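In: Need a 3D model of the sequence below.
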Amino acid sequence: MKTQVAIIGSGPSGLLLGQLLHLQGIDTVILEAKSQAYVLSRIRAGVLEQGFVDLLREAKASERMDAEGHVHDGVEFSFGGRTERIDLKGLSGGKTVMVYGQTEVTRDLMAARAKTGATSIYEATDVQLHDFYSDKPRVTFVKDGKTQQLECDYIAGCDGFHGVSRKSVPKDAIKTFERVYPFGWLGVLSETPPVSDELIYANHERGFALCSQRSANLSRYYIQCPLDTNLDEWTDERFWEELKARLPAETAAALVTGPSIEKSIAPLRSFVAEPMKFGNLFLVGDAAHIVPPTGAKGLNLASSDVYTLYHALRKTYQEGRADLLEKYSEICLRRIWKAERFSWWMTSLLHRFDGDEFSQRMQQAELEYYTQSEAGRRTIAENYVGLPYEAVE
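Out: Prediction:
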């Protein structure tokens, strides 16, 4: 088999990159280790920055998002028994975020790719990357018991933190930075109306809480928990009681509870790999970086990587500008570290650490300043809606 760009992984970043390149006449093949059903079963957050929304529209995969997604003009911070609203739209020059589940984004991109007839190979096992430091990279994989080879010009590693792409890089060619946080998020998905029209981030002496939504009748709630929390010990009733305890009384009274349809515990970490380009292999999204979900940046950072690689590849094939691919890592990392900073800051601001009372007072002072000062609110808004994508030129 031959293609121009081999894409490893059929999550949102791989599918989005493939769709954008296909629409520019650039041939792609997507290899995915799991089945389509498995990929679609992964429940993830879905707060989309304007840049991601625009890319989905360019990829001709936005029809359902535009019809069913929820545009949010603001976000709320709860602390000290009260709630303060950040006017995202008013403070960022008119930018907003779109609440639309990552699973639905993936489903829409899969449907868009199927409509084009572009090749996606699911349940491709034993994927191995070869010769990516040469001008003739190739990928081998096993499908239906037979070993196959895919020759290509470039490889895009969109296969996540645990994928084969980053693991294929020589250890002395890559440097990683990591911070693992001493707590996790216990999350519940329920078929209940959201308690608020906008997301609520709560700082409370009992720990962090987040009220979010997937749709008008599907809500996602989280509470901070120890890393060794036993999920079996958390009944729905216990979860709702704890969530209410961490919210202002008025918000807790308005909370509609119901049976959970999904419950899980997610650890939190910050992670960056440098560089992101190795010969003709490019790491994209979670393969290169992870952020704690507090700032809603994970999927959006993957989108900005896709934007950069898409335009560099497009100009390489259409204009002969192969020099732009050399800038891929540098351009991506500038935005990545800023988003890492914001996610780290939000996590540090809102969670309960095993610190002293001085640290807790500092959290309260930060919350007071950033929500009461126009400069502070503007800083939150411009980061939350997403910093601009850097031009690839």
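
In: Could you use CA atoms for every contact and neighbour count after this?
Out: Will do.

In: my read is residue 331 is in a helix, agree?
Out: Yes: under DSSP: H, G, I helix; E, B strand; the rest coil, residue 331 sits within a helix.

In: Mind checking what secondary structure the closest residue to it other than its chain neighbours has?
Out: Of all residues not flanking residue 331 in the chain, residue 390 sits nearest, at 6.9 Å (C-alpha to C-alpha, 6 or more residues apart in numbering). When classified by three-state DSSP, residue 390 comes out as coil.

In: Now for residue 390, how many residues are close by?
Out: 13 (other C-alpha atoms under 10 Å).

In: For the comparison step, fold the sequence that follows:
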Amino acid sequence: MKTLQTKVAIIGSGPSGLLLGQLLHKQGIDNIIIERSSAQHVQDRIRAGILEQGFVELLQQAGCEQRLEQEGLVHHGIYISVEGKKTHVNLTKLTDGKVVTCYGQTEVTRDLMQARQASAQTSFYSAPVNQIHNSPQSKARVCFEMDGEPYQIECDFIAGCDGYHGVSRPSIPQDIRTEYERIYPFGWLGLLADTPPVCDELIYCKHSRGFALASQRSETRSRYYLQVANSEKVEEWSDERFWQELKLRLPAEEAAKLQTGPSIEKSIAPLRSFVCEPMQHNNLFLVGDAAHIVPPTGAKGLNLAASDVAALYQVLSAYYAGQPRQVVEQYSDVCLRRVWNAERFSWWMTSMLHHFGEEHEDKRSFVEKMADSELEFYLHSESGMKLIAEQYVGLPYEQIKSVESEVKPHAVQVNS
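Out: Coordinates of the predicted model:
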């Protein structure tokens, strides 16, 4: 068995693992990435596309912002449509100048992979991890295979950035972790097409036929979603059927100017809310989907992973700068405060904008009538609109505390 040494072993080469690796590299903290899939598979995954300012600033700190600043589309607001009637939520005005940026996760991954390759850091692809050793009395170890040959990495810390189905979370004993979950009775059918976006800002549509979202990836590439039952199969949805249904759920103005075309990618994603507590055990830290999943309605999934990275980057930088071992124990509490806030907002947006069909088909449920009333209140109240905007653009990242002082933040800062 080949044995390698590093300070931080990062399991998973998605955006969170790559971003953490690049930030640590900038601080001179050696790290190795181990990824079970091929580099091409990681690169080709199509996921989220809305970045909070905090995420953008992390990419700037990592030195990976050049293409984002050239190609990213800055959004100053969003639209919320209720049965075809649009309301504009002016994010910039309501949050004292904050914005979100449309830049696909595929592009973020490409930029981070290129930066890691240019810095000649060590990465293993097509290398499934089969065991994690995480004892407080000894060095942590990650065991994996590549090309049929066994390897192990001895390290100070392990960052589990390997998603919901990875090995990191199950390696925490069941009597230590608690998992919270809600499964929603519907999913999102997504379609990607090289057609001009129907609007220069996102449109969240609440409709009696079900939720829809008009999004984008660039000025020439659109991303659209439809709420569908969990029993639906993507094979049952031709492009023509998708476009026809989308037109019915969009506001009339956008439906009239919608340009259609062949799909590049089409898939159905089930919706769930999930949180694992704690997010650290001994020398293992859970990051992103390994610890939590949110419905995509509030655009929080990728951004929440980035805030985990910000917190882990802070505590590890502080530790390697000379802080006592106790400084890293803040990680889980700092992350979970933000996680539960994002879970609440994503659950709220999902509850407000989707049709749950909880009673007979010809009768709206009491719960849905309450959701209608609440959404009406928020969209016609400046304070309500402000609350939506503040949550949507993302709250500031929490700074870690020095172990010598309960008040003064440590000098290692991550901009919000």
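
In: so where is stretch 191-200 of the first structure in the second structure?
Out: Using TM-score structural alignment, stretch 191-200 of the first structure corresponds to residues 194-203 of the second structure.

In: roughly how far apart are the alignment partner in the second structure of the residue nearest to residue 331 of the first structure and residue 310 of the second structure?
Out: Using TM-score structural alignment, the partner of residue 390 of the first structure in the second structure is residue 398. According to C-alpha to C-alpha, to the nearest Å, residue 398 of the second structure stands 9 Å off from residue 310 of the second structure.

In: Spell out for me which residue occupies the centre of the first structure.
Out: Centroid-nearest residue in the first structure, with C-alpha atoms, centre = their mean: residue 299, separated by 1.9 Å.

In: Find the helix or strand that the equivalent of residue 389 of the second structure over in the first structure is a member of.
Out: Matched by TM-score structural alignment, residue 389 of the second structure corresponds to residue 381 in the first structure. Assigned by DSSP states H and E, residue 381 of the first structure falls within helix 374-384.

In: Show me what that helix is packed up against.
Out: When contacts are defined as 3 or more C-alpha pairs under 8 Å, 6 or more residues apart in numbering; DSSP states H and E, helix 374-384 of the first structure sits against strand 82-87, helix 88-91, helix 357-372.

In: now it and strand 82-87, what's the angle there?
Out: Angle between the axes of helix 374-384 of the first structure and strand 82-87 is 70 degrees (criterion: axes from the mean of the first three to the mean of the last three C-alpha atoms, to 10 degrees).

In: hang on, the earlier thing: hmm, who's touching the match of stretch 191-200 of the first structure?
Out: Contacting residues not belonging to stretch 194-203 of the second structure are listed as 75-81, 213-216, 218-223, 254, 257-264 [C-alpha atoms under 8 Å, 6 or more residues apart in numbering].

In: Strands of the stretch 201-350 of the second structure, start to end?
Out: Here the stretch 201-350 of the second structure has its strands, by DSSP state E, counting those that start in this stretch, at 203-206, 212-216, 222-229, 263-277, 280-281, 284-286, 292-293.

In: Select, out of these, the one closest to residue 23 of the second structure.
Out: strand 284-286 (16.1 Å; C-alpha to C-alpha).

In: Would you mark the buried spots in that closest one?
Out: In terms of neighbour count (16 or more other C-alpha atoms under 10 Å), strand 284-286 of the second structure has its buried residues at 284, 285, 286.

In: Check stretch 335-351 of the first structure too.
Out: Buried-residue list, stretch 335-351 of the first structure, by 16+ other C-alpha under 10 Å: 335-336, 339-344, 346-347, 349-351.

In: How about stretch 246-255 of the first structure?
Out: By neighbour count on 16+ other C-alpha under 10 Å, the buried set for stretch 246-255 of the first structure is 246, 247, 248, 251, 252, 255.

In: wait, isn't the fifth one in contact with residue 242?
Out: Spelled out, that is residue 252 of the first structure. No: the criterion here is C-alpha atoms under 8 Å, and residue 252 of the first structure misses it with residue 242 at 10.2 Å.
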